[in-house]
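Enquirer: When you get a sec, could you give me coordinates for this:
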Amino acid sequence: MNSKLVSYDTRITGYVSKKQIKKLKGVKAKELVLWPPVSEIVADDPPTGKIHFKSLAGITKTFPVEAFAAGQ
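Expert: Prediction:
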């Protein structure tokens, strides 16, 4: 199980397409003492079981798909 602090604005926008969300705005994830905005979320294609979260600050974090399954 992954534990990560995430902050959501009252308005979240982005462009959704198959296996990705680009130009995401309104979501931030705490990384050490910073809160860089998450700008893109991508699931691998072909599927590898990984989801990548990218920030404008150049930080990319990868998590297993299972971490986002219902009930987790």
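
Enquirer: For the rest of this, base every contact and every neighbour count on C-alpha atoms.
Expert: Noted.

Enquirer: OK, contacts around the residue positioned nearest the centre of the chain?
Expert: Centroid-nearest residue in the chain, with C-alpha atoms, centre = their mean: residue 53, separated by 3.6 Å. Residues near residue 53 by C-alpha atoms under 8 Å, 6 or more residues apart in numbering: 38-42, 60-62.

Enquirer: Now show me the structure for the sequence below, then we'll compare the two:
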Amino acid sequence: MLQELGLPKGLFPLDDIEEFGYNRANGFMWILHRKKKEHTFKKIKQTVSYATEVTAFAEKGVKTKELMLWLSVVEVYVEESSPGKITFKTGTGLSDSFDASAFELDM
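Expert: Sure thing, here's the model as predicted:
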């Protein structure tokens, strides 16, 4: 699903997933983890925290400054004009972009 939307396949850690779903008709997706999950993306030295339930409305072509606060991400997008960058936006309007390769699956 992530690849279909133009997002890196490693955006969500795959271990401890109990359930995943994606409704293509309306773009609603969900991931249920057994427990809260922290994951470090080594290439960009960023640690993120995933709640036990992650939900989103996703669509192709949709569109965090670093602070000492945990902020919820409300948008994740890859611009067609810049497919090598992925941008994360918070509800406060803060955003940050990273190389999309940092979120690929480690093989």
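
Enquirer: TM-score for this pair?
Expert: Scored against TM-score structural alignment, normalised by the length of structure 1, the superposed chains reach a TM-score of 0.73; 65 aligned residues with a C-alpha RMSD of 2.4 Å.

Enquirer: Show me what the residue nearest to the centre of structure 1 lines up with in structure 2.
Expert: Matched to structure 2 by TM-score structural alignment, residue 53 of structure 1 sits across from residue 88.

Enquirer: Can you say which helix or strand has that match in it?
Expert: strand 85-90 (DSSP states H and E).

Enquirer: Return the set of buried residues in whichever helix or strand comes after that strand.
Expert: Using DSSP H and E, the next helix or strand after strand 85-90 of structure 2 towards the C-terminus is strand 95-99. By neighbour count on 16 or more other C-alpha atoms under 10 Å, the buried set for strand 95-99 of structure 2 is 95, 97.

Enquirer: Also stretch 51-66 of structure 2?
Expert: Under 16+ other C-alpha under 10 Å, the buried positions of stretch 51-66 of structure 2 are 53, 58-60, 64.

Enquirer: Which position in structure 2 pairs with residue 38 of structure 1?
Expert: Match for residue 38 of structure 1 (TM-score structural alignment): residue 73.

Enquirer: surely that match meets residue 90?
Expert: Yes. The criterion here is C-alpha atoms under 8 Å, and residue 73 of structure 2 meets it with residue 90 at 4.4 Å.
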